[in-house]
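J.: Using only what follows, build the 3D model:
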Amino acid sequence: MRLRSVKRHLASVPRMHFGPSHRGLRARLELLATRQLGAGDFLWHALERGQDHQAPLFHHLPPGGGPEDVVVYSLADLRDETERYARWFHSQGVTHGDRVGVFTRNGMASFVHFLALNSIGAIPAVINPNMVPDTAARYLSRLDAVGVVVDADKLGPLLNGLQDARPFRFTASQEEMHAAPPAGPLPPVYPYRHGDRDPVLISHSSGTTGMPKAATFGHRQFFAGKRPRIMTLPSGRDDKMLLAFPASHSSGYSYMMMATVIGLPTLVMESQDGATVAAAMRWWKPSVVTGFPITFSELIALGLEPSAAANVTTWISTADASHEAHVRELVRLGRHRSNGAWRPGSHYLDGLGASEMGMALFLNIHGPDTEAYGRCVGYPEPIVEDALVFDEHGRELGPNQVGFLAVHTPTVTLGYWGDHELTHKSIRQGYWLTGDVGYRDEKGRFYHYDRTTDVITTRRGPVYSLTLEEEIFKACRVVVDCAVVGVVDPVEPTSLAPIAALRLIDQANLSAEELLNQINVALRRAGRHELAALVISKGENKIPLGVTGKVLKREVRARFAHLLLSDDDDGGLEVARTPTEQSVLRRLAAQPAVESDAAHA
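T.: Below is the predicted model:
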């Protein structure tokens, strides 16, 4: 919105009553008109236009805690904590452009580090607390970080992982730093004034395809997609948000940014599992719930009671597109306004994005009466200038032709830190390749079929793993999480055959054989490729998960690559193979004996 039109609109905006922490309509329109507002300085703009700096804003729920354990932060608390951390970093010689690792499970501390480092022009390199310390050490070494703040119990393992790398200038435990008094003066220029392309964050990918990639986010770029949401994110006087994104993830930072800017009271969760989120919903009573699809699938598997979601109007998910079976259940819960009255049913904002995108770039809004499923991710967000589908040669494809999704948008990462080759390979004709396979229909809606690394090349042609997972979730309510991958096909070893690794609810009493038969019946009915086998985990999970809770398909592929070639023990997981695969396995097992007898004769 142009500044002139905003000023003209401000004159006609009526004064409305909001809660003490909320920014009213006038303040939000002024923020929207502020060109220099970005990811590096939003706190100071929020302070300038805040209604009550002492009003509760963030409510931090520590691990294993309940409502009595919540630590409350106001806008003034954020300002004071940011300044205190900034003094400490400045005393350590941290200055403009330095990379500093932030490796803590304390979500609010992680956010304050983000604010403090940006306030002195440094660049936070934030790491998910679930990352293995050795991997974190190698990752930070690649970034040439000058130092790291880390939870005390991870400090030793992290330093051990740096034995063959340049040592940090400083290391600090999060606990000691938090308890330390302010150290020394602030920089002569405080807060630092960011240019449009100044880096404000280095955020790693989920690592599902290997060593996490280091996506760089810029001051203006990282905030570009958030500007419109200043006016669209639910933020009335009774709205409250529950943040089930990891606070250390770029998605978590995004919604904490928005909460700060518009003054939306937010419960910051340290755990994203369904049981913990459901428990918090019962007493926090949020109207907006944000999280990755795995959190919502666990909520459904647990049978989230309607009373816990009674106030929910909006569910917000990003990263991978969500599955129909989970969305349909969630939109039946909660409430929405229609003709001035509350009606049953909520809305689910399903966003397809990735770490490199800076935000979800495709959005499908589901409601109790919508029917745009079938892996539909909806239309490109308004911030996206163009979106299309390429073939493998870089030619644009027409409607209903499956290829590689690409976008042209100001929200895309500035690039991968220190890896110009990877950055260059991700760009084609000025478009950023998202790493997804899909198509668009005649109406301009896009569909997400798979990640490029997860497409299964079978004897019958390509099989898209997400389309099989979609049917599995619809057919089997006991499945909490699912990963379909390709393993070596014993009939044609140069091809792959699809199998599924499933995580089930504890109460599931189906055998692997029963479940495999049930799934393949559903896949046949849907016209999809059947599974050759499946492995299931109940109770304690034995299926590899990434730092954000996503199943690591790369590791699943490696672990079960020869599942159809051998019946060796699979580490306590229950395994089932189709009768055809069992027959092939018996034939393979018999071959060495036949060859040995012939040699003996």
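J.: going forward, measure contacts and count neighbours with C-alpha atoms only.
T.: Will do.
J.: Quick one: residues contacting Ile499.
T.: Val484, Val485, Gly486, Val487, Leu531, Ala532, Ala533, Leu534 (Cα atoms under 8 Å, 6 or more residues apart in numbering).
J.: how would you label it: helix, strand or coil?
T.: State at Ile499, reduced to three classes by DSSP: H, G, I helix; E, B strand; the rest coil: strand.
J.: want to put them side by side, so please do this one too:
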Amino acid sequence: MTVATEHFRSYVEENLDALGQEPDRDAVVHHDRRVTAGELRDLVHRMARALQAQGVRRGQTVTLLCGNLPETIAARYAANLLGCPVNHLYNKLSAEVQANIVRDVETQALIVDPAYADRAAELTSRTPVPHVLVLGPSAVGPDLLALASEESAEPFAGLARPEDTCTIRHTGGTTGHPKAICSSFAQGRAIQADWPDEEGIRALVCTTLAHAAGLIADLALSSAGTVVLHDDFDAGDVLTTIGRERISHLFLLPPLLYQLMDHPDANRADTSSLRRLTYGGCASSPARLASAVRYFGPVLNQFYGQNEAGGISMLDPEDHDPERPERLRSAGKIMKEVEVAIRDEQGRDLPPGEHGEICVRSSHVMQGYWKQPELTAEVLRDGWLHTGDVGYLDDEGYLTIVDRLKDMIVVVGGHVYTVELEDVLNSHPQVLQSAVFGVPDANLMEQVHAAVVRKPGSDIDEQELRAMVREERGTMYEPARIVFVDALPLTDAGKPDKKLLRSQAGTVGATLG
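T.: Below is the predicted model:
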């Protein structure tokens, strides 16, 4: 058999092989259910045949409206086994945004978690879908699990080709209409192959499988590990589960990491089993990271990447030194097989220390935006992805993210980098978290606003924080307004929802005006 005709094996087939090595071990745990590796493997094969019997074909989009269920993982694997691109909806988006996404990616089959049956009915009333299949009995559509139970569990040879679209991810809709980001099966295989080999992984998934937690689940299953699924993030439940299930790997966005440390049970919880606590997805506070290192030990691992770019850099556990806050501000060193250039507005490479746009070239970079060639051409130029992130490289090769180009606030006299201002606010001993964002005034000039979460019992006020910012960063960085909130609103992925904060600030400003 020549190389040209050799069967391409996707990440799904590699993972199914791993599941077949020890079929009796626990592969997925959800509440009181324990699904063995053999059961999960058989379900994927049965489900692939059931989808095929329903008329789903290679290249047709399968959209998941599903929570963190074992069957959600099986459905994604089954659709990918057929060579179908999979689009997993964020469940906390509005029905209108979800319907637009379902329509945009030309969904052929919508697979539904029974918990979201009502939302599925609303979506399909707005956007008809040829096939609606449910992971259980429901009036919304046929029971996919019942259909799968009638099919053979014999291995199903994957139909995907390397260049086929494997995954369609969306930006989440926090900055406008979501963009559909397409990655190929070859890229999915490469991402999994580039991750460090580890054995005995017991991964806790407590954020949506539609985001980075889905990758963590794949890595655990590919290494003959176990995935423990929570429906949503609850700090107390996470702390309990880490001890009970001897969790070794956990992914959290920084705001959720802070909630974990601030929980009343944190000092009593047994987290000794943790080997790698990966965080990323939004800006983090060096002061809080230093506290996390002291609490969890040398297990923190920062991952910087984008859906468009894949992985870019990592700050390894050994670089998490509480005595070096400047290192904790960085996103670590560039990953193997990834090239990074810092460029100015004219596209010229900048020397170490100078701020510019982070541009990336690697095999992980997306194919493009779904059927948006003009938008794709804007960010993919000459083989380089223009990330829209502002940052710099230091003399040692560490990358520091300063801001998103869209989040950078243009004010009279210059630019305010929101991450830098958040670092200043978070350094106050009475501040837990902050989010900085721009709000246009009546003349459409941007004003700096901040939402701040105080520590319990704190009496810090707006004037004191503004004075501190003025002293440390100057009047250009001084917020025009600081509001105190009990908690920052988060997106479905767990990032501070600056779009919501911005709209609330605009409403308040209009009311006060």
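J.: thinking again about what came up before, which of the contacts of Ile499 of the first structure are conserved in the second structure?
T.: Shared with the second structure under both residues aligned by TM-score structural alignment, their matches' Cα atoms under 8 Å, the contacts from the contacts of Ile499 of the first structure are Val484, Val485, Gly486, Val487, Leu531, Ala532, Ala533, Leu534.
J.: can I assume the fifth one sits in a helix?
T.: No: with three-state DSSP as the criterion, Leu531 of the first structure is coil rather than part of a helix.
J.: Counterpart of it over in the second structure?
T.: By TM-score structural alignment, Leu531 of the first structure lines up with Pro479 in the second structure.
J.: outside of stretch 436-444 of the second structure, which residues touch it?
T.: 407, 409, 418-419, 421-422, 446-451, 498, 501-502, 505-506.
J.: so Leu502 of the first structure sits right up against Ile536, yeah?
T.: Yes: Leu502 of the first structure lies in contact with Ile536 (Cα atoms under 8 Å); the separation is 4.7 Å.
J.: which residues does the match of Leu531 of the first structure contact?
T.: With Cα under 8 Å, 6+ apart, Pro479 of the second structure has these contacts: Gln447, Val448, His449, Ala450, Arg466.
J.: neighbours around the aligned residue in the second structure for Ala244 of the first structure, how many?
T.: Applying TM-score structural alignment, one finds that Ala244 of the first structure aligns to Cys206 in the second structure. Here the number of neighbours of Cys206 of the second structure (other Cα atoms under 10 Å) works out to 22.
J.: quick one: contacts for the aligned residue in the second structure for Val312 of the first structure?
T.: Matched to the second structure by TM-score structural alignment, Val312 of the first structure sits across from Leu274. For Leu274 of the second structure, the contact set (Cα under 8 Å, 6+ apart) comprises Ile242, Arg246, Ile247, Ser248, His249, Leu250, Phe296, Val299.
J.: how far away is Leu274 of the second structure from Pro298 of the second structure?
T.: Taking Cα to Cα, to the nearest Å as the criterion, Leu274 of the second structure is separated from Pro298 of the second structure by 10 Å.
J.: Ok, Leu253 of the second structure next?
T.: Taking Cα to Cα, one finds Leu253 of the second structure at 18 Å from Pro298 of the second structure.
J.: cool, and Asp197 of the second structure?
T.: Asp197 of the second structure is 19 Å from Pro298 of the second structure, by Cα to Cα.
J.: Settle it for me: which of those two has more neighbours?
T.: Remark: of Asp197 of the second structure and Pro298, Pro298 carries more neighbours, 19 against 10, as counted by other Cα under 10 Å.
J.: ok, that one touching His320?
T.: Yes: between Pro298 of the second structure and His320 there is a contact at 7.3 Å, judged by Cα under 8 Å.
J.: between the contacts of Pro479 of the second structure, which is nearest Leu147 of the second structure?
T.: Comparing the contacts of Pro479 of the second structure against Leu147 of the second structure with Cα to Cα places Ala450 closest, at 51.9 Å.
J.: need the contact list for the aligned residue in the first structure for that closest one.
T.: When the first structure is aligned by TM-score structural alignment, Ala450 of the second structure is paired with Ala500. Ala500 of the first structure is in contact with Cys482, Ala483, Val484, Val485, Leu531, Ala533, Leu534, Val535, counting by Cα under 8 Å, 6+ apart.
J.: and the aligned partner of Met281 of the first structure in the second structure, what helix or strand is that in?
T.: Aligned by TM-score structural alignment, Met281 of the first structure pairs with Ile242 of the second structure. Assigned by DSSP states H and E, Ile242 of the second structure belongs to helix 235-245.
J.: can you list the residues that contact that helix?
T.: The contact list for helix 235-245 of the second structure (Cα under 8 Å, 6+ apart) reads 202, 204, 206, 247-248, 256, 259-260, 263, 265-266, 269-274.
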